[in-house]
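Novice: task: produce atomic coordinates for the following.
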Amino acid sequence: MPIDEHYWRDVIRGEREGRTADLLRGALRGLSVPYGAAMTVRRKLFAHRWPRPRAAGVPVISVGNITVGGTGKTPLVGWIASHLAGLGRRPAILTRGYRAVDGVSDEAAVLRQATGVPVVVDPSRVRGAATAVAGGADVLVMDDGFQHLWLGRDLNLVTLDALCPFGYDAVVPRGLLREPLAALRDADAFILTRCDLVESAALRAIGERLAALGCDQPVLTSAMRPVAVESLDGRSEPLASLADRGVWAFCGLGHPEAFFRMVQPLVRRVLGREVFNDHHAYSEEDMRLLQRDAHRAGADILLTTGKDAVKLTPPAAGVPLRWLRIDVELGDDNAVLAGLIAGTLAGA
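Specialist: So this is what the prediction gives:
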């Protein structure tokens, strides 16, 4: 029987106690060892150019991570694509369309909506790159590209979630790491996300850990900033409109707690919350139960994320449904990232 995603996360975080949880952690550790070894061998083979990564023929900027679940890289991909368009380039975004429903991926839909840039959905990044270039793209932004080694890249950016940067120091399924931490040495720069949700001491500790791993690449910091409240039919309201409202919040994200922590200071009160699995495909029954629970709690609105909203339809009646528009904010590191991109374009 499959393990519930949230139960699994509780187990690997050490929040579940008892003999069953201990046995499960031991079993997961046993499965992690061969997987981690295989991923190490794979990366070394590509490093020795066997097999040889394919060239796209145009500059490729990869944005990826080393952990499963959300690190907040989707807004960053959107920022880079919009920045490139602002430079007069013709960018396209490559994404594999993870857990697409009826051919529609939540990340792809969010990126199209936020940037207006072409988004090519294809599990093969090499094939997707060829499609994008044939369509006129002169620079590619590869979403979730750190482990997709078949396509060569000119700038290799890795995002680290400041709330859980190193995946509990274990490869899946015992931890959240997609591959051993030594892979981070292949990055050209790191971008820490959700830095507004941790103390400065935690950020320093991340930098020290990267240095201990032999990583001396630039480390940029970023924050996710809510900017507006949106309805599913395109109407926008200021954030201040939440101040006197009680909300029922829900999401299907890899790191749901980050969303709830962002919502808390914006509203009068969070009357309830519901967590679904990452990339959840919402059913009519899901929405009926959310409407029921929100109504019983006396909520003024149901509030969710942009990634969830693209999979929903406006309710015909009941508690109004809204989503929180979020932008990435790099502060002084805006110029640093822009410089990395400029150097990549000049050297490609």
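
Novice: CA atoms for contacts and neighbours, from now on please.
Specialist: Fine.

Novice: packing partners for the longest helix along the chain?
Specialist: Among the elements of the chain assigned as helix by DSSP state H, the one spanning the most residues is helix 19-47. In terms of contact count using 3 or more C-alpha pairs under 8 Å, 6 or more residues apart in numbering; DSSP states H and E, helix 19-47 is assigned the packing partners helix 5-13.

Novice: so how far is the helix it packs on off the chain centroid?
Specialist: In this view, helix 5-13 has its centroid 19 Å away from the chain centroid, taken as C-alpha atoms, centre = their mean, to the nearest Å.

Novice: now do stretch 201-211
Specialist: Distance of stretch 201-211 from its chain centroid, counting by C-alpha atoms, centre = their mean, is 21 Å.

Novice: got it, and stretch 149-166?
Specialist: Between the centre of stretch 149-166 and the centre of its chain there are 11 Å (C-alpha atoms, centre = their mean).

Novice: what about the helices in the stretch 51-200 of the chain?
Specialist: In the stretch 51-200 of the chain, helices defined by DSSP state H, counting those that start in this stretch lie at 73-86, 106-115, 125-134, 200-212, listed in chain order.

Novice: tabulate the ones you listed (JSON lines), appending mean neighbour count and distance to D308.
Specialist: Putting those into JSON lines (neighbours: other C-alpha atoms under 10 Å; distance: least, C-alpha to C-alpha, whole Å) gives the following:
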{"stretch": "helix 73-86", "mean neighbour count": "20", "distance to D308": "13"}
{"stretch": "helix 106-115", "mean neighbour count": "19", "distance to D308": "7"}
{"stretch": "helix 125-134", "mean neighbour count": "20", "distance to D308": "24"}
{"stretch": "helix 200-212", "mean neighbour count": "14", "distance to D308": "29"}
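
Novice: this one as well, want them side by side:
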Amino acid sequence: MKRFFARWGEGYLYHPSLLQKLLSLLLLPLSGLYCLAAYLRYRRSVPLYYGIPVVSVGNLSVGGSGKTPLVIELARHFSKPAIVLRGYGRKSRGMVVVKDRDILCDIAASGDEAMLYATSLPHAVVIVSEIRERAIAEAKAIGCDIVLLDDGYGKHTIDKLDLIIDVQTPNPF
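Specialist: Here you go, the predicted model:
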């Protein structure tokens, strides 16, 4: 069942059928309500500074926009960067320090993207956490000089510089 929805979603995003296009049009009013709620949440949020510079790399489309290579390249320009991400696909929960000098866990606890960062950047600290604010505080306590958030655009309670990647997609819906 999961595979069916994954294929349906991928088809919808990249090569939508007529039925999927009609469904998009029917759901358009709900999209408007969602956008209004997101905007109100954004306007109510108060960004907090955590005592360390934070740069967020986000995207406006799903997958394949180049966030990971951009974060890796940015991290190479700092002496002790921390990369904070959610850790999609990991088996663990909560905050996990994946790497601080040495790799401290396996791919099941970190997720594949976090492990890619850990193996690609020998001088970086890599932390996975659903609660990004906690991971930022941990990075500061470890002694990092900057935090790079992978996919942190929607975290409006964090004072950060947002870098947004927008790639063209074949689906205007």
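
Novice: work out the TM-score between the chains.
Specialist: Here the TM-score for the pair of chains, by TM-score structural alignment, normalised by the length of the second structure, is 0.77; 155 aligned residues with a C-alpha RMSD of 2.4 Å.

Novice: and of the helices of the stretch 51-200 of the first structure, who's closest to V33 of the first structure?
Specialist: Each of these was scored for nearness to V33 of the first structure using C-alpha to C-alpha, and the closest is helix 200-212 (22.0 Å).

Novice: what does whichever helix or strand comes after that closest one correspond to over in the second structure?
Specialist: For helix 200-212 of the first structure, the following helix or strand on the C-terminal side (DSSP states H and E) is strand 219-221. Against the second structure, there is no aligned range for strand 219-221 of the first structure (TM-score structural alignment).

Novice: buried ones in strand 219-221 of the first structure?
Specialist: When burial is assessed from 16 or more other C-alpha atoms under 10 Å, strand 219-221 of the first structure yields the following buried residues: 219-221.

Novice: and if you look at stretch 22-37 of the second structure?
Specialist: Buried positions in stretch 22-37 of the second structure, judged by neighbour count with 16+ other C-alpha under 10 Å: S24.

Novice: against the first structure, what's the mean shift for it, could you check?
Specialist: Using mean C-alpha distance after the TM-score superposition for the first structure, stretch 22-37 of the second structure ends up 2.5 Å from its aligned counterpart in the first structure, as a mean over the superposed pairs.

Novice: with adjacent residues omitted, what lies nearest to the residue positioned nearest the centre of the second structure?
Specialist: The residue lying closest to the centre of the second structure (C-alpha atoms, centre = their mean) is D151, at 2.1 Å. With C-alpha to C-alpha, 6 or more residues apart in numbering as the measure, G58 is the residue that lies nearest to D151 of the second structure, at 4.5 Å, once sequence neighbours are left out.

Novice: same question for S45 of the second structure.
Specialist: Take S45 of the second structure and drop its neighbours on the chain: the residue closest to it by C-alpha to C-alpha, 6+ apart is T157, 5.6 Å away.

Novice: ok, residues contacting stretch 78-89 of the second structure?
Specialist: Contact partners of stretch 78-89 of the second structure, identified using C-alpha atoms under 8 Å, 6 or more residues apart in numbering, comprise 75, 108, 110-114, 117, 123-132, 135-136, 139, 143-152.

Novice: aligned to T68 of the second structure, what sits in the first structure?
Specialist: Under the alignment (TM-score structural alignment), T68 of the second structure maps onto T74 of the first structure.

Novice: still on that earlier bit, nearest to R225 of the first structure, out of the helices of the stretch 51-200 of the first structure?
Specialist: The closest of the helices of the stretch 51-200 of the first structure to R225 of the first structure is helix 73-86. By C-alpha to C-alpha, the value is 10.3 Å.

Novice: tell me what angle the closest one forms with helix 106-115.
Specialist: When axes from the mean of the first three to the mean of the last three C-alpha atoms, to 10 degrees is applied, the directions of helix 73-86 of the first structure and helix 106-115 differ by 40 degrees.

Novice: aligned counterpart of V126 of the first structure in the second structure, please.
Specialist: Under TM-score structural alignment, V126 of the first structure pairs with E133 in the second structure.

Novice: for L210 of the first structure, give its distance to L220 of the first structure.
Specialist: Per C-alpha to C-alpha, to the nearest Å, L210 of the first structure is found 13 Å from L220 of the first structure.

Novice: so who does the residue nearest to S45 of the second structure touch?
Specialist: For T157 of the second structure, the contacting residues are 45-48, by C-alpha under 8 Å, 6+ apart.

Novice: what's the match for it in the first structure?
Specialist: In the first structure, the residue equivalent to T157 of the second structure is W150, according to TM-score structural alignment.

Novice: check the gap between the residue nearest to S45 of the second structure and Y50 of the second structure for me.
Specialist: Remark: distance between T157 of the second structure and Y50 of the second structure (C-alpha to C-alpha) = 10 Å.

Novice: surely the match of V126 of the first structure is in contact with H156?
Specialist: No. Taking contacts as C-alpha atoms under 8 Å, E133 of the second structure lies outside contact range of H156: 11.0 Å.

Novice: can you pull the contacts of the residue nearest to S236 of the first structure when sequence neighbours are not counted?
Specialist: Once flanking residues are discounted, S236 of the first structure sits nearest to E230: 4.5 Å by C-alpha to C-alpha, 6+ apart. Applying C-alpha under 8 Å, 6+ apart to E230 of the first structure gives the contacts 236-237, 322-325.

Novice: just the buried members of the residues you listed?
Specialist: For the contacts of E230 of the first structure, burial is judged from neighbour counts taken by 16+ other C-alpha under 10 Å, and it is met by 322-325.

Novice: hang on, the earlier thing: need the helices of the stretch 51-200 of the first structure in a markdown table (columns: distance to D293 of the first structure).
Specialist: Formatted as a markdown table, the helices of the stretch 51-200 of the first structure follow (distance: least, C-alpha to C-alpha, whole Å):
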| stretch | distance to D293 of the first structure |
| --- | --- |
| helix 73-86 | 30 |
| helix 106-115 | 25 |
| helix 125-134 | 42 |
| helix 200-212 | 37 |
